[in-house]
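Peer 1: okay, here's the prediction I keep looking at, along with the sequence it came from:
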Amino acid sequence: MIAPKRRILVIKLGALGDFILATGPFSAIRAAHPHDEIVLLTTAPFAQLGRDCDLFDEVWIDERPTRINLIAIQRLRRRLRGGRFTRVYDLQTSGRSAWYFRLMRGFGRPQWSGVAFGASHPHANHNRNNMHTIERQADQLAMAGIPETPFPDLSWLTSDISRFGLPDRFALLIPGGAAHRPEKRWPAASYREIAGSISDRGVLPLVIGGPDEFDLAAEIAANGVAKSIAGDTSFADIAEMSRHAAGAVGNDTGPMHIAAICGCPSVVLFSKASNPDITAPRGDDVTILQRYNLADLGVSEVAAALTLR
């Protein structure tokens, strides 16, 4: 007799770096539930990544309703309860996802892996907030009965980047980051100077970023040494470029996680605003440089740390 498929929910809402680091846990969950139906609950910017990784049967987009939007809350509650889930892996482990746990309470509440009060499979590690995301999520899954979590794998995230007309040797500059966290950004003038150092080594500095970082990228490329393609790249483009780039320099921001995991020699710049022991990109060739104030980080130190392959 064939056992009925169970319904599994995975919650990972963002942000980009966190989503990328969760691809290892995604694979572990799929391996643990090879014949079950797995649904990913995420936010709109990452829905296509969830579809393209081919680990989920469905991808749901979370509207992230406020607690005063009663109509949206009722819609979300009906969807969560109507999903008939037998287990939930909460990889967001935030106040919002704990709230979703409460929305699902009542008869037929699923098993829950996470930190929500009352979870059937709590991540009961008092040191969890001091662990790097990769080790923390692996530990959470181990406590839920999944003993092995692989390193994140982005081999499925591919793109044809020929349209950019790039030379054989180019390096990525990733100067952006959350607009509301300017303290996490190395100054544009420093990026412009490191672009000159990279160019002197016979490599084209290529500035990438989101549409909201167009002006920042243009400022860095204003002297004609670097080329800006800010606003023109998808996540898949960044992954493909990272596989071919000579190296990458960037702030503590999501695209640097892509670059590092794809094997690009990466120098990642941290300020006092975040702890690299917890959030640093991981990969085969990653160097972390940190200053309390990133404006105090010299270009010569970054240039010395950057290995161009």
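Peer 2: Noted; the coordinates are in hand. Residues are numbered from 1 along each chain as shown.
Peer 1: from now on I want contacts and neighbour counts done on CA atoms only, so please keep to that.
Peer 2: Fine.
Peer 1: just the buried positions in the strand or helix carrying I278, please.
Peer 2: For I278, the host element (DSSP states H and E) is helix 276-279. Residues P276, I278, T279 are the ones in helix 276-279 that count as buried (16 or more other C-alpha atoms under 10 Å).
Peer 1: I figured the second one hits T133, correct?
Peer 2: Yes - here I278 reaches T133: they are 6.0 Å apart, a contact under C-alpha atoms under 8 Å.
Peer 1: nearest to G231, of the buried residues of helix 276-279?
Peer 2: T279 (24.9 Å; C-alpha to C-alpha).
Peer 1: would you work out how far apart the start and end of stretch 159-167 are?
Peer 2: Distance between the boundary residues of stretch 159-167 (C-alpha to C-alpha, to the nearest Å) amounts to 17 Å.
Peer 1: report the contact partners of the residue lying closest to L80 once chain neighbours are set aside.
Peer 2: Distances taken as C-alpha to C-alpha, 6 or more residues apart in numbering put M104 closest to L80, at 6.6 Å, once the chain neighbours are dropped. Taking C-alpha atoms under 8 Å, 6 or more residues apart in numbering as the criterion, M104 is in contact with R77, L80, R81, P110.
Peer 1: among the residues you listed, which are located in helices?
Peer 2: Among these, the ones falling in helices (DSSP state H) are R77, L80, R81.
Peer 1: run a quick neighbour tally on the second one.
Peer 2: Pointing back at L80 there. Residues contacting L80 under the criterion other C-alpha atoms under 10 Å number 17.
Peer 1: same check, this time on the first one
Peer 2: Close neighbours of R77, defined as other C-alpha under 10 Å, add up to 18.
Peer 1: what does the helix or strand that the helix holding I278 is followed by rub up against?
Peer 2: Downstream of helix 276-279, the first helix or strand assigned by DSSP H and E is strand 286-290. If you take C-alpha under 8 Å, 6+ apart as the criterion, strand 286-290 is touched by 260, 265-272, 276, 280, 297, 302, 305.
Peer 1: use this one as the comparison:
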Amino acid sequence: MAASERILIVGPSWVGDMVMAQSLFKVLRQQYSDAAIDVLAPAWSRPITERMPEVAASIDMPVGHGKVMLKARWQLARSLAKHNYSRAYVLPNSLKSALIPAFAGIPVRVGWRGEMRYGLLNDIRKLDPIRYPLMVQRFTALAYAPGAYLPKPPEPRLVAQQDSVESLRERYGVNLKKPVLSLCPGAEFGPAKQWPAPHYAEVAKQMIARGWQVWIFGSAKDQPVAAEIAQLLATDAPVVSLAGKTTLADAIDLMSLSSAAVSNDSGLMHIAAALGLPLVGVYGSTSPGFTPPLGDAVATASLTLDCQPCFARECPLGHKRCLHDLPPAAVLAQLDRLLADNKGSVIESNMSSAQ
């Protein structure tokens, strides 16, 4: 592939999926070392793709999720046609997501069959969910010939913009005088993925007693649960709630300063893992057998009830036992193991930034 050629990726619409998509970008970089990889995705994802060294350009999708808007798609496609893309990989399974690469006349258009996209995709694959149980495998398999051996996908790794970290610490009033435990208690998908606030508070209490501080991350929707966690701790506890206060870009760069993280199965969980943090991911209605965190120092905590995983947004049985019955001690045990295995290297590295 010539150096002037480009690859277009039509990216997913969820934070976690976008992080996992980096594994595909890494494989394509291995296969086509001289090609530029551009990612077409919702504008909110730009802070993620801009922290992926494999991505040459981030292109904002001008059409909202679920909207067709053929004229807008056609106009963008004609603009993209000027870049002479040689290949396109369409990660969402919707028919709409395959329109722009087809309109742009990209010669090779690869994706899973999805919503009957014959004609829009010309390298269309039939997914075998047993062969590819993980989402990251489904992404990276598109880079190989159908039926080819699939090696272990490379792990995502986001590169925080460290040159802005000092100004961020001042802006949000945080410091690194103590090691930081990041908590991510929200879940955009729904409450069936949210570990109870008192459980998070108990983890925070135990870590604070060991000399740590706690930063709570999330969106504006997560401010109530963040406030509840803080209220369950002592009034002078070193806890900072950043939920709803940061941009996604700032959250990524600030979280990179952490020494460890505990998170629900959420986009922030995948970001924490991709930042290389020791991370415990808590699972309720979903399964680590489909979208596990990908990193060198990650663990998951979940029960094995007959009713899980149900993949529902809200508990169909109304009790959320998969989360309520998962004790803080189980998560702390996983976290302790990760920190012991890590031998404090992350803590020492991030604490040195406070000097």
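Peer 2: Noted; the coordinates are in hand. Small disclaimer: the values here were computed from a predicted structure and weren't measured.
Peer 1: using CSV, lay out the buried residues of helix 276-279 of the first structure together with distance to R201 of the first structure.
Peer 2: Formatted as CSV, the buried residues of helix 276-279 of the first structure follow (distance: C-alpha to C-alpha, whole Å):
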residue, distance to R201 of the first structure
P276, 29
I278, 33
T279, 31
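Peer 1: just those residues now: which is nearest A119 of the first structure?
Peer 2: I278 (24.0 Å).
Peer 1: which residue lines up with the closest one in the second structure?
Peer 2: Here I278 of the first structure is matched to F290 in the second structure, going by TM-score structural alignment.
Peer 1: ok, so what distance separates R84 of the first structure from D237 of the first structure?
Peer 2: 37 Å.
Peer 1: and the closest residue to W44 of the second structure other than its chain neighbours, how far from E228 of the second structure?
Peer 2: Once flanking residues are discounted, W44 of the second structure sits nearest to L248: 8.0 Å by C-alpha to C-alpha, 6+ apart. With distances taken as C-alpha to C-alpha, L248 of the second structure is found 22 Å from E228 of the second structure.
Peer 1: I130 of the second structure now?
Peer 2: In terms of C-alpha to C-alpha, I130 of the second structure sits 41 Å off from E228 of the second structure.
Peer 1: between these two, which is the more surrounded one?
Peer 2: E228 (15 against 7).
Peer 1: the first structure: which residue goes with that one?
Peer 2: E228 of the second structure maps onto E219 in the first structure when the alignment is built from TM-score structural alignment.
Peer 1: follow-up on the earlier one: and of the contacts of M104 of the first structure, the nearest to S197 of the first structure?
Peer 2: The closest of the contacts of M104 of the first structure, once distances to S197 of the first structure are taken by C-alpha to C-alpha, is L80, at 52.7 Å.
Peer 1: could I get the contacting residues of the match of I278 of the first structure?
Peer 2: Contacts of F290 of the second structure (C-alpha under 8 Å, 6+ apart): P133, L134, M135.
Peer 1: list the residues that contact the aligned residue in the first structure for F217 of the second structure.
Peer 2: When the first structure is aligned by TM-score structural alignment, F217 of the second structure is paired with I208. Applying C-alpha under 8 Å, 6+ apart to I208 of the first structure gives the contacts L172, L173, I174, P175, A217, S228, I229, A230, G231, T233.
Peer 1: hang on, the earlier thing: R67 of the first structure: which of the buried residues of helix 276-279 of the first structure is nearest?
Peer 2: T279 (29.0 Å).
Peer 1: the helix of greatest length in the second structure vs the first structure, average offset?
Peer 2: Identified as the longest helix of the second structure according to DSSP H is helix 15-31. Taking mean C-alpha distance after the TM-score superposition for the first structure, the mean distance separating helix 15-31 of the second structure from the aligned residues in the first structure is 2.0 Å.
Peer 1: how big is the angle separating the helix or strand that that helix is followed by from helix 15-31?
Peer 2: Downstream of helix 15-31 of the second structure, the next assigned helix or strand under DSSP H and E is strand 36-41. Relative orientation of strand 36-41 of the second structure and helix 15-31, computed by axes from the mean of the first three to the mean of the last three C-alpha atoms, to 10 degrees: 160 degrees.
Peer 1: counterpart of G114 of the first structure in the second structure?
Peer 2: In the second structure, the residue matched to G114 of the first structure (TM-score structural alignment) is G111.
Peer 1: residues contacting its match?
Peer 2: Contacts of G111 of the second structure by C-alpha under 8 Å, 6+ apart are Y89, V90, L91, N93, L121, D123, I124, R125, L142.
Peer 1: name the element the first one belongs to?
Peer 2: Same thing as Y89 of the second structure. Going by DSSP H and E, Y89 of the second structure is in strand 85-90.
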